[in-house]
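**Q** Generate a structure from the sequence data that follows.
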Amino acid sequence: MRPRPLLPRDDPADSVRVVGEFGVIARVVARSGAARATEVGPGDDAAVLRAPDGRVVATTDVLVEGVHFRRDWSSAEDVGHKAAAANLADVAAMGGVATALLVGLVCPPDTSTAWLEGVATGLAEECAPLGAAVVGGDTVAAAPDSHSVVLSVTALGDLAGRAPVLRSGARPGDVLALAGRLGWSACGLAVLRRGFSSPIAVVQAHRRPTPPYAAGPAAAVAGATAMCDVSDGLLADAGHLAADSGVLVDVDRAALVRATLEPPGPLQQVAAALGGDPLAWVLTGGEDHALLATFPPRTVLPPGWTAIGAVRAAPNGPGVRVDGEDGAAVAAAVGAGGTGHVHFR
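**A** Take a look at the predicted model:
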């Protein structure tokens, strides 16, 4: 048998196979921007960053095509923004400020380098307001039978001398507060799944989440006792905080509605069209990357934070309640399929 040609005829002229690994890296690096903390950037075996605090916040998320994004729903720039936001929000949830990203890329050889440049642009645009940038990473060819792109992003951050805000610090009597919006990404996903592209506000929220980055360090300065990023759904992530702290988290439904669904907007519009309850998205929708935190009683909440409940003792074990009712039961009552996203379910 004659060997298969190295370059299939349907490869785009600027495919990864044609340009090559180092050609791809050069094009991506050209769009990566610059991080304030960088001493040695892309190009050597590793980057070197300044860490004035002496400690480094580190977190990683993996985005898989067909699971976390679809190229027919999102532009390359959208994917870059989303990949960065998922990680930058985790740094903020520790009370830190992001300094740099490392990006691992797995892609088929026929992937367009123009598409990868778009991803790099999205990553850079999401990082730039924080003074962060992509400082390194790796590129690998996907398996021969794989047609999916995989992005693994690691974010690094600085605590500026403050103690990290953990999930395990909530105490009975604390105030439960929210920064950012909930339900918008899930609503946008519901719209896209039905083949529509409007209301554009919720579709764009799914494509490019807008985490309240500054709210994390502000909460730390204000004395937040516990904090987490809401990536899998309010009830699910509040459940993680409750379990780690050994407390009962009680969400005030009226306060949550005021914070997330007033004045009425696109969530109510889409829910009415689909015959659903917008509160289902607010309680269980993920990928908005809002921040959830607890504060000592009588704390003046920083700008952008709104009280939505309280922390109580958990004599019968930690959990999440909504107006004293089991969170899972409330989720079921509003038509949600669970309390949030569960990997491998």
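
**Q** going forward, measure contacts and count neighbours with C-alpha atoms only.
**A** Noted.

**Q** ok, now which ones touch the residue nearest to Ile25 when sequence neighbours are not counted?
**A** With sequence-adjacent residues excluded and distances taken as Cα to Cα, 6 or more residues apart in numbering, Ile25 is closest to Thr139, at 7.9 Å. If a contact means Cα atoms under 8 Å, 6 or more residues apart in numbering, then Thr139 has 21, 25, 104-107 as its contacts.

**Q** Kindly recompute the last result at 6 Å.
**A** By Cα atoms under 6 Å, 6 or more residues apart in numbering, Thr139 lies in contact with 104-106.

**Q** can you tell me which strand in the chain is longest?
**A** With secondary structure taken from DSSP state E, the chain has its longest strand at strand 97-107.

**Q** which strands and helices sit next to the very next helix or strand once past that one?
**A** Where DSSP states H and E defines the elements, the next helix or strand beyond strand 97-107 is helix 113-127. Where contact means 3 or more Cα pairs under 6 Å, 6 or more residues apart in numbering; DSSP states H and E, helix 113-127 is packed against helix 76-93.

**Q** From the contact counts, what lies against the helix it packs on?
**A** Packed against helix 76-93 by the contact rule (3+ Cα pairs under 6 Å, 6+ apart) you find helix 113-127, strand 226-230.

**Q** hmm, try it at 10 Å
**A** For helix 76-93, the packing partners by 3 or more Cα pairs under 10 Å, 6 or more residues apart in numbering; DSSP states H and E come out as strand 57-64, strand 97-107, helix 113-127, strand 150-158, helix 200-207, helix 215-221, strand 226-230, strand 290-295.

**Q** tell me the angle that helix makes with helix 113-127.
**A** For helix 76-93 against helix 113-127, the angle by axes from the mean of the first three to the mean of the last three Cα atoms, to 10 degrees is 30 degrees.

**Q** want to put them side by side, so please do this one too:
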Amino acid sequence: MGTIGDLGEFALIGRLTRRLPQGPAVRLGPGDDAAVVAAPDGRVVATTDLLVEGRHFRRDWSGPYDIGRKAAAQNLADVVAMGARPTALLVGFAAPPGTGVEWAERLYDGLADECRVAGASVAGGDVVGAPEVALAVTALGDLGGAAPLTRSGGRPGDVVAVRGRLGFASAGLALLAAGRDGPAELIAAHRRPEPPYTAGDEARAHGATALLDVSDGLVQDLGHIAEAGGVRIEVDSAAVPVPEILGPDGLRHALTGGEDHGFAATFPESAALPPSWRTIGRVVEGTGVRVDGRDPPAGAWDHFPV
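**A** Coordinates of the predicted model:
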């Protein structure tokens, strides 16, 4: 099929948008100056993220379909972390003119399929030429009349619980960096996260006081809940799920590894949580995050390290 440069901007847009089925929340999809997305709640949850080649993904490690799934997942998870249901994505796609048309189509297949899992759609976006591949993704969501679940609601006496995988993507990245090809489950987790999109509804149903997406490492992200609520979070490392597949550095991966896009929440102590949520600590008076009464290990993600 040649390259996107051979095809040209508008022919490329036509090919890509034909691969994007529209869900019921999208009243007017790609093809006009802007999309129209229903907002029955009267409020819109909105979040945006950037993925840059060489920083967030490598094309020699991940295929276009997985890159698309990952780009969608990390934004859809942020909507869920507000206690909302995802409705739509807007995607800005930058790529060198020599990028294959088939590569671009598979990227958009990944975006569309991840949206389908979460109940959303790709409603529009933009395509531009650039020296490297980059994706700018904006996700929209609907609260359904409920209050947002923010980071600031945790109070002393609450329990801290997690939902979804921890450390799998981090362990997979370490394997790829070491030139290894297995365990395949860990490498797949780095290439394509699997957020449990029901977590927002579950958290709300069980009285969650705070909720966030674990994207930059568990202890670092719990620090956001601690700071926003003016509290301390005490983590019991023995309660953190560390499957054998994570290897000898499993606890470090689970505590500091990001990009699995599981969820962490605080709940009243009386909450009867389902088995899919694992209690790993408590909220107490104080500041910061402690693991087994000590400072947590370093190593969480930072785009601008000192």
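
**Q** circling back: how would you label whichever residue in the second structure pairs up with the residue nearest to Ile25 of the first structure: helix, strand or coil?
**A** Aligned by TM-score structural alignment, Thr139 of the first structure pairs with Val127 of the second structure. The three-state label given to Val127 of the second structure by DSSP: H, G, I helix; E, B strand; the rest coil is strand.

**Q** just checking, Leu235 of the first structure is part of a strand?
**A** No. Counting by three-state DSSP, Leu235 of the first structure is not found in a strand; it is helix.

**Q** who's in contact with it?
**A** In this structure, Leu235 of the first structure makes contact with 241, 249, 251, 282-285, 319-322, 327-328, 330-331, 338-341, judged by Cα atoms under 10 Å, 6 or more residues apart in numbering.

**Q** Let's see which of these end up in helices.
**A** Among the contacts of Leu235 of the first structure, the residues falling in helices (DSSP state H) are 241, 282-284, 327-328, 330-331.

**Q** how about stretch 133-148 of the second structure: buried residues?
**A** Residues 133-144, 148 are the ones in stretch 133-148 of the second structure that count as buried (16 or more other Cα atoms under 10 Å).

**Q** To Ala37 of the first structure, which of the helices and strands packed on helix 76-93 of the first structure lies closest?
**A** Proximity to Ala37 of the first structure (Cα to Cα) singles out strand 97-107 among those, at 6.2 Å.

**Q** which strands and helices sit next to the closest one?
**A** In terms of contacts (3+ Cα pairs under 10 Å, 6+ apart), strand 97-107 of the first structure is packed against strand 57-64, helix 76-93, helix 113-127, strand 134-141, strand 150-158.

**Q** again, only using 6 Å
**A** strand 134-141, strand 150-158.

**Q** in the second structure, what residues pair with that strand?
**A** Against the second structure, strand 97-107 of the first structure falls on residues 85-95 (TM-score structural alignment).

**Q** how close does the longest strand of the first structure sit to the second structure?
**A** Once fitted to the second structure, strand 97-107 of the first structure is off its aligned match by 0.6 Å on average (mean Cα distance after the TM-score superposition for the first structure).

**Q** Number of residues surrounding Thr266 of the second structure?
**A** For Thr266 of the second structure, the neighbour count with other Cα atoms under 10 Å is 32.

**Q** My error: substitute Ala120 of the second structure in the last question.
**A** Neighbours around Ala120 of the second structure, by other Cα under 10 Å: 27.

**Q** Identify the residue spatially nearest to it, adjacent ones excluded.
**A** Take Ala120 of the second structure and drop its neighbours on the chain: the residue closest to it by Cα to Cα, 6+ apart is Thr87, 4.4 Å away.

**Q** Would you check that that neighbour makes contact with Val117?
**A** No. Thr87 of the second structure lies out of contact with Val117 (Cα atoms under 6 Å); the separation is 11.5 Å.

**Q** Looking at these two, which one has more neighbours?
**A** Of the pair Thr87 of the second structure and Val117, Thr87 is the one with more neighbours under other Cα under 10 Å, namely 28 against 14.

**Q** Distance of the more buried one relative to Val44 of the second structure?
**A** Using Cα to Cα, to the nearest Å, Thr87 of the second structure is found at 10 Å from Val44 of the second structure.

**Q** picking up where we left off before, in terms of distance to Val134 of the first structure, which of the contacts of Thr139 of the first structure ranks first?
**A** Ranked by distance to Val134 of the first structure (Cα to Cα), those are led by Gly104 at 10.7 Å.

**Q** Let me see the contact set for the closest one.
**A** 137-139, 151-152.

**Q** Same question for Ile187 of the second structure.
**A** Ile187 of the second structure is in contact with Gly172, counting by Cα under 6 Å, 6+ apart.

**Q** Trace Ala222 of the first structure over to the second structure, please.
**A** Alignment note: Ala222 of the first structure maps to His206 in the second structure; criterion TM-score structural alignment.

**Q** Who are the contact partners of its match?
**A** If you count contacts by Cα under 6 Å, 6+ apart, His206 of the second structure has none.
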